[in-house]
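1. Fold the following and give me the result.
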Amino acid sequence: MKESVVIKQKYKLSLSFRFLKKDLVFSISIILAAASCFIQAPKLEYINFHVLVCLFNLMLVIKALEELKILDKLAISLLNKCKNSKSVSAILILLCFFSSMIVTNDVALLTFVPLTLVISKKTNLPMMETVVLQTVAANIGSSLTPMGNPQNLFIYSYFGITPMPFFSTVLFMAILGVSSLYFFIHRLRGNELKVVLTPLTIEDWKKALVWGMVLGVIIASIFGIIPYQIAFIITLMISLLLNAKVLLKIDYLLLVTFICFFIFIGNISHSEAVQNFAGTSLKNPSSVYFSSIFFSQMISNVPASILLANFTTDWKPLLLGVNIGGLGTIIASLASVISYKLFIQSNPSEAKQYLIKFSIYNFSFLAFFVLIQYVILRLLNII
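-> Model (predicted):
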């Protein structure tokens, strides 16, 4: 009897371990959140409910459009117009780069990474590198506009920056980014696409139109045109009316992962040690630049910008630092967590390979951007 209980307990532990190992980022987020609670007591205000609700809304709409075969139709249309996989990847990567300037990096990834995964399934082509480069593209492209990502919006409003100084500061980074992406896209394998797929006909255009309108409402809430709470109620009601099953099909672990990271980031950034270190290390524009990159790797670029803004008036190196700092570790920009979760949801056995490839690409981009941008700042006498 005792042996049976022990075996069952071991089996449960084995299942738990396999589950945690399967979703490494989720596991890390739980460990970090729990460990940080010993440093600082967590507070409800650390959790960004606006981000969580918008993320939930977008996942619902994307899943609903996927169920209606809208993504399949877009994928087939794209595949039938392209002759090789390299041209498909180029379009998908550049879509993330340019759309992230308007709809934010996380929305761009939530929109186009699922399309990439659908194309991968239809062609049996590996698209891991494409998804990684989409993530890099979204993080770089979003740096060009104040509304492209949360840290830009915060710095833009906090320091009262006007459009021309802002764009002149980040323009070279965007040019450098699209040039680098072109180089890596050119290196991708260009497998010939021999398949000609029959165009899909959407059976229920009325539902597709309704979901399209809901997506418009959600994007309006992201821009602050309407309250995100109203967008949530509308999205939830439409889901219950048109397809209640879609509520069971979205990745709730992604939301839990974000909550854990919010707790970890909040606890760490509000700890006395981090506050003291930030206060003493920001002595000149050069230290602001490197500190913002360093803190972004540890606590993500949005809280890094909020934390460091309290200790400096040098907004240019801070702006560039937190945007460049979005490259590197997977938590440097939480938008990177979104594409990772979407990818492993479709390819659960490739989580480790994805993280390795993600790290190689992101740290390569990070090292290149840190060095080149530093040289430019020195030449312009900004640091």
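2. Only C-alpha atoms from now on, for both contacts and neighbour counts.
-> Will do.
3. which strands and helices sit next to the longest helix along the chain?
-> Of all the segments of type helix in the chain, defined by DSSP state H, the longest one is helix 351-379. Where contact means 3 or more C-alpha pairs under 8 Å, 6 or more residues apart in numbering; DSSP states H and E, helix 351-379 is packed against helix 128-141, helix 315-324.
4. Residues contacting the first one, please?
-> Residues lying outside helix 128-141 but in contact with it, judged by C-alpha atoms under 8 Å, 6 or more residues apart in numbering, are 89, 92-94, 96-101, 104-106, 108-109, 113, 116, 148, 173-174, 177-178, 181, 323-324, 326-327, 333, 335-336, 339, 343, 354, 357-358, 361-362.
5. want to put them side by side, so please do this one too:
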Amino acid sequence: MSATPHAEAAPAHVGGGNPLLWVLALVAIGFAIARPRPPIDYLLLIDWQTIGALAGLLVITQGVEKSGMLQAAAARLLARTTELRTLVFLLTASAALLSALVTNDVSLFLLVPLTRVLAAQAHLPLARLVVLEALAVNAGSALTPIGNPQNLFLWRRSGESFIGFMGMMAPTVALMLFWLFLAIRFLVPRAPILLKPAGDAAPMQPRLLALSGLLFIGFVIALDRHWLVAGLAVVLGVFLLLRPRVLLGVDWALLAIIALMFVDLRQLAELPAIASLLGQWTIAEGWRAYLAAIVTSQFISNVPAAILLERYVHDLPALAAGVSVGGFGCVLGSLANLIALRLAKVPHGLREFHRISIPFLLVCAASALLLRL
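-> Okay, the predicted model is just below:
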């Protein structure tokens, strides 16, 4: 993988349409033919809490973008940071830290749009930057019980204290971050950042920014209190009444893709052959549990993998480490990967993601395996 200092900025739309959406739809049709079930069951397969939370965050993020704040913030950042590698270190470190505090998907909603605006103002390798940010949030979010959904699930099952869970995950997270920053050292050159010719500055809309900020705070509080429906209704209602054009710019196809992922992957996990295979494997503890979690995550994503394997694996540290490392590799390994690529709106993002993420998975899996031996 050669490190190129410059790359094209993202176009307004993702090239190639929505191939993943059509693939997932075809898989769902295949399951419906091979294993028919009542229509209501398909709706029950979808995690509507996740879909609702992402819908609200998508709308609020679009409001922040339309406010012009990101353009102004990107200009100030580029004025102070003149070297590409320094900028990438700053963005990935921010992504890792934020993901441990406010979850991996929220940190992506904050940073990927900013990164896309940076690439619109300077010659930056946008696809590579976003892939590295996706790796960073997968690594950073693994540290805390609230960093990602699989940690929250396993923490509740473990009986560990908040600090105890962090101590359990710290060695694996340290390894992942070490390899991440080493990868940046080789993938990103110490090249000066070349600015593009200045275009018309986007007009700042402070009222829209303030509105989006207030809605973001309120929506996060609503999610924490389990008031999803009320919170989402307020977000959609306010934008529909006051800023309807914001809703037109939202990537609604992303929600359809994630909903179909739940439908397809949960049906895959329910197959008797899968349950039989897992029952035959000796994966209760140690390195076998760790490797089983990594492999399973590549096919059904790490959150479903944690839920599925929890009944077979009795070594919780191995399972938690495995599903965390399993977020690398295939784009389906973690929902955060898909969110990052969709927010970036960059052509050939999947190809660039797998060129970096698959070798990264192999290196992280092998080194973290030593902790399980």
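6. Kindly provide the TM-score of these chains.
-> With the length set by TM-score structural alignment, normalised by the length of structure 2, the two chains reach a TM-score of 0.88; 353 aligned residues with a C-alpha RMSD of 2.3 Å.
7. Which of the helices and strands packed on helix 351-379 of structure 1 sits closest to Ala33 of structure 1?
-> helix 315-324 (22.1 Å; C-alpha to C-alpha).
8. list the buried ones in the helix or strand just after the closest one?
-> Going down the chain from helix 315-324 of structure 1, the next helix or strand is helix 334-346, by DSSP states H and E. Buried residues in helix 334-346 of structure 1, counted by 16 or more other C-alpha atoms under 10 Å: 334-344.
9. Likewise for stretch 237-245 of structure 1?
-> Quick answer for stretch 237-245 of structure 1 (16+ other C-alpha under 10 Å): 238-239.
10. Residues in contact with that stretch: which ones?
-> Taking C-alpha under 8 Å, 6+ apart as the rule, stretch 237-245 of structure 1 contacts 60, 64, 207, 246-247.
11. picking that back up, put together CSV for the helices and strands packed on helix 351-379 of structure 1, with distance to Ile293 of structure 1 on each row.
-> What follows is these, written out as CSV (distance: least, C-alpha to C-alpha, whole Å):
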stretch, distance to Ile293 of structure 1
helix 128-141, 14
helix 315-324, 5
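12. Can you add mean neighbour count and distance to Val195 of structure 1 and give the ones you listed back as CSV?
-> Shown next, in CSV, are those (neighbours: other C-alpha atoms under 10 Å; distance: least, C-alpha to C-alpha, whole Å):
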stretch, mean neighbour count, distance to Val195 of structure 1
helix 128-141, 26, 20
helix 315-324, 26, 39
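13. Look up how far Trp155 of structure 2 lies from the closest residue to Val88 of structure 2 other than its chain neighbours.
-> Spatial nearest neighbour of Val88 of structure 2, excluding adjacent residues (C-alpha to C-alpha, 6 or more residues apart in numbering): Leu129 at 6.7 Å. Per C-alpha to C-alpha, to the nearest Å, Leu129 of structure 2 is found 31 Å from Trp155 of structure 2.
14. aligned partner of Ala55 of structure 2 in structure 1?
-> Residue pairing (TM-score structural alignment): Ala55 of structure 2 is matched to Phe56 of structure 1.
15. what sits against that match?
-> Going by C-alpha under 8 Å, 6+ apart, Phe56 of structure 1 touches Leu255.
16. average distance between the helix or strand encompassing it and structure 2?
-> Using DSSP H and E, Phe56 of structure 1 falls within helix 49-67. With mean C-alpha distance after the TM-score superposition for structure 1, helix 49-67 of structure 1 departs from structure 2 by a mean of 0.8 Å once superposed.
17. That helix versus helix 334-346: what angle between them?
-> With axes from the mean of the first three to the mean of the last three C-alpha atoms, to 10 degrees defining the directions, helix 49-67 of structure 1 sits at 30 degrees from helix 334-346.
18. Return the distance of helix 49-67 of structure 1 from the chain's centre.
-> Its chain's average C-alpha position is 14 Å from that of helix 49-67 of structure 1, according to C-alpha atoms, centre = their mean, to the nearest Å.
19. What residues of that helix count as buried?
-> Using 16+ other C-alpha under 10 Å as the test for burial, helix 49-67 of structure 1 gives 51-66.
20. For the residue nearest to the spatial centre of structure 2, give me its contacts.
-> What sits nearest the mean C-alpha location of structure 2, by C-alpha atoms, centre = their mean, is Ala336, with 1.2 Å. Contacts of Ala336 of structure 2 were listed using C-alpha under 8 Å, 6+ apart, and they are 104-105, 108, 134, 137-138.
21. Return the distance of stretch 208-221 of structure 1 from the chain's centre.
-> With C-alpha atoms, centre = their mean, you get 21 Å for stretch 208-221 of structure 1.
22. what's the average distance of that stretch to structure 2?
-> Mean deviation of stretch 208-221 of structure 1 relative to structure 2 after superposition (mean C-alpha distance after the TM-score superposition for structure 1): 1.6 Å.
23. Show residues contacting that stretch.
-> Contacts of stretch 208-221 of structure 1 (C-alpha under 8 Å, 6+ apart): 54, 57-58, 61, 64-65, 68, 70, 103, 226-228, 231-232, 234-235.
24. If we only consider those, which is nearest to Leu197 of structure 1?
-> Taking the contacts of stretch 208-221 of structure 1 together and measuring to Leu197 of structure 1 by C-alpha to C-alpha, the closest member is Ile70, at 14.9 Å.
25. The closest one against Ile202, yeah?
-> Yes. Ile70 of structure 1 is in contact with Ile202 according to C-alpha atoms under 8 Å; the separation is 7.2 Å.
26. neighbour-wise, which of those two wins?
-> Neighbour totals were compared for Ile70 of structure 1 and Ile202, and Ile70 leads with 20 against 14 (other C-alpha atoms under 10 Å).
27. Residue in structure 2 paired with Asn80 of structure 1?
-> By TM-score structural alignment, Asn80 of structure 1 lines up with Ala79.
28. quick check, that match in a helix?
-> Yes. Checked against DSSP: H, G, I helix; E, B strand; the rest coil, Ala79 of structure 2 lies within a helix.
29. ok, how many other residues are close to it?
-> So Ala79 of structure 2, with other C-alpha under 10 Å, has 11 neighbours.
30. now the residue lying closest to Val14 of structure 2 once chain neighbours are set aside: how far from Val250 of structure 2?
-> Distances taken as C-alpha to C-alpha, 6+ apart put Lys345 closest to Val14 of structure 2, at 4.8 Å, once the chain neighbours are dropped. For Lys345 of structure 2, the distance to Val250 of structure 2 equals 12 Å [C-alpha to C-alpha].
31. longest helix of structure 2?
-> Structure 2, longest helix under DSSP H: helix 162-187.
32. could you check the angle helix 349-369 makes with that one?
-> 120 degrees.
33. Appreciated, that's everything.
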